[in-house]
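Undergrad: give me the fold of what follows.
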Amino acid sequence: MAYWLMKSEPDVFSFADMTAKTARGEPESWHGVRNYAARNNMKAMKLGDEAFFYHSNIGKEIVGIIRVIALAHPDDTAELGKDGKVMWECVDVEAVKPLPKPVTLATIKATPALAEIALVKLSRLSVSPVRDDEWKLICQMGGL
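TA: Coordinates of the predicted model:
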């Protein structure tokens, strides 16, 4: 299993929104990503991979864990390219659980063992990989 971090602005779509959709049995298509590296990260995801749900802009903290439940597929919010194909893709996810204690960006930046995490190194990337050791440490920091 691989681990990821996926960002969302909580005033647009929060972890509470994600949890409510999952409770209703509705998957969430992680659509709207318009960055090639982020898209390619979603194309690399496998069923069952897990991701941290990060509240960007407001809060700037990891607040929960989500799981990939459908592989990359055309993003229905994207326009067609010149060749008539959708160039943007997304995965479907569901909520797994909240972190008992959200882990802030400030805390992550202050933790030497997380100095190389993509969240810090590639701060504008909305979907990024997380190494196994980073995942374990953040889970511990978040009370799991």
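Undergrad: please make it C-alpha for all contacts and neighbour counts, starting now.
TA: OK.
Undergrad: what is the biggest strand by length in the chain packed up against?
TA: For the chain, the longest strand by residue count, based on DSSP state E, is strand 89-104. Taking 3 or more C-alpha pairs under 8 Å, 6 or more residues apart in numbering; DSSP states H and E as contact, the helices and strands that strand 89-104 lies on are helix 15-23, strand 28-29, helix 36-44, strand 61-74, helix 132-141.
Undergrad: as JSON lines, these with distance to residue 109 would be great.
TA: Shown next, in JSON lines, are the helices and strands packed on strand 89-104 (distance: least, C-alpha to C-alpha, whole Å):
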{"stretch": "helix 15-23", "distance to residue 109": "22"}
{"stretch": "strand 28-29", "distance to residue 109": "29"}
{"stretch": "helix 36-44", "distance to residue 109": "21"}
{"stretch": "strand 61-74", "distance to residue 109": "11"}
{"stretch": "helix 132-141", "distance to residue 109": "12"}
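Undergrad: to compare against the first, here's the next sequence to fold:
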Amino acid sequence: MSYWLIKTEPSSWSWQDQKRQKTTAWDGVRNYQASNNLKAMSIGDLCFFYHSVSDKKIMGIVEVTKLYSPDPSDETGRFGMVDVTYKEPFLNPISLETIKHHPMLQHLALVRQSRLSVMPIDSDSWDIILNLSQRD
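TA: Below you'll find the predicted structure:
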């Protein structure tokens, strides 16, 4: 299993939207590096669901439930999408500031490539972030 972080602007698609709909296509990605990360995902991989722009917090976890396929919203045919399904919320969403100030998380793309919308998370960092969230 691999771990990822996927970003969304809450005004476009929020954690509450994800919770209500359960499963959605993670479409609209138009960056080649982010797209390659979507291609690398496997069914059962877990993703942190991150609110970008205003909130800048990891809200919870979603699971990849459908492999990379063409994104019908991309008229060029270059980009694709995966499906993700709501898995669990964080009791305490983790802010970008908390991540930036944690000495063991400085290497994350979230800190170093702040504009990347889909990024891998190593298993040690995944565990640290889970512990920070104090989830059930």
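Undergrad: rewinding a little: run through who's touching the longest strand of the first structure.
TA: Taking C-alpha atoms under 8 Å, 6 or more residues apart in numbering as the criterion, the residues outside strand 89-104 of the first structure that touch it are 15, 18-19, 21-22, 26-31, 33, 39, 42-43, 59-75, 138-139, 141-144.
Undergrad: about what we covered before: JSON lines please, covering the helices and strands packed on strand 89-104 of the first structure and showing mean neighbour count.
TA: As requested, those are exported to JSON lines (neighbours: other C-alpha atoms under 10 Å):
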{"stretch": "helix 15-23", "mean neighbour count": "17"}
{"stretch": "strand 28-29", "mean neighbour count": "20"}
{"stretch": "helix 36-44", "mean neighbour count": "17"}
{"stretch": "strand 61-74", "mean neighbour count": "21"}
{"stretch": "helix 132-141", "mean neighbour count": "16"}
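Undergrad: wait, what's in contact with the nearest residue to residue 121 of the first structure once chain neighbours are set aside?
TA: The shortest distance from residue 121 of the first structure to any residue other than its chain neighbours is 7.9 Å, reached at residue 115 (C-alpha to C-alpha, 6 or more residues apart in numbering). Taking C-alpha under 8 Å, 6+ apart as the definition of contact, the neighbours of residue 115 of the first structure are 108, 109, 121.
Undergrad: give me the buried subset of the residues you listed.
TA: Buried residues within the contacts of residue 115 of the first structure, defined by neighbour count using 16 or more other C-alpha atoms under 10 Å: residue 108.
Undergrad: which part of the first structure matches stretch 59-71 of the second structure?
TA: Following TM-score structural alignment, the partner segment of stretch 59-71 of the second structure in the first structure covers residues 63-75.
Undergrad: got a list of contacts for the matching stretch?
TA: Where contact means C-alpha under 8 Å, 6+ apart, the residues beyond stretch 63-75 of the first structure that reach it are 15, 27, 29, 31-32, 42-43, 45-55, 86-99, 101-103.
Undergrad: what does stretch 31-44 of the first structure give?
TA: Applying C-alpha under 8 Å, 6+ apart, the set of residues contacting stretch 31-44 of the first structure from outside is 71-72, 75-78, 88-91, 125-129.
Undergrad: show me how far stretch 135-144 of the first structure is from its chain's centre.
TA: Its chain's C-alpha centre and that of stretch 135-144 of the first structure lie 16 Å apart, by C-alpha atoms, centre = their mean, to the nearest Å.
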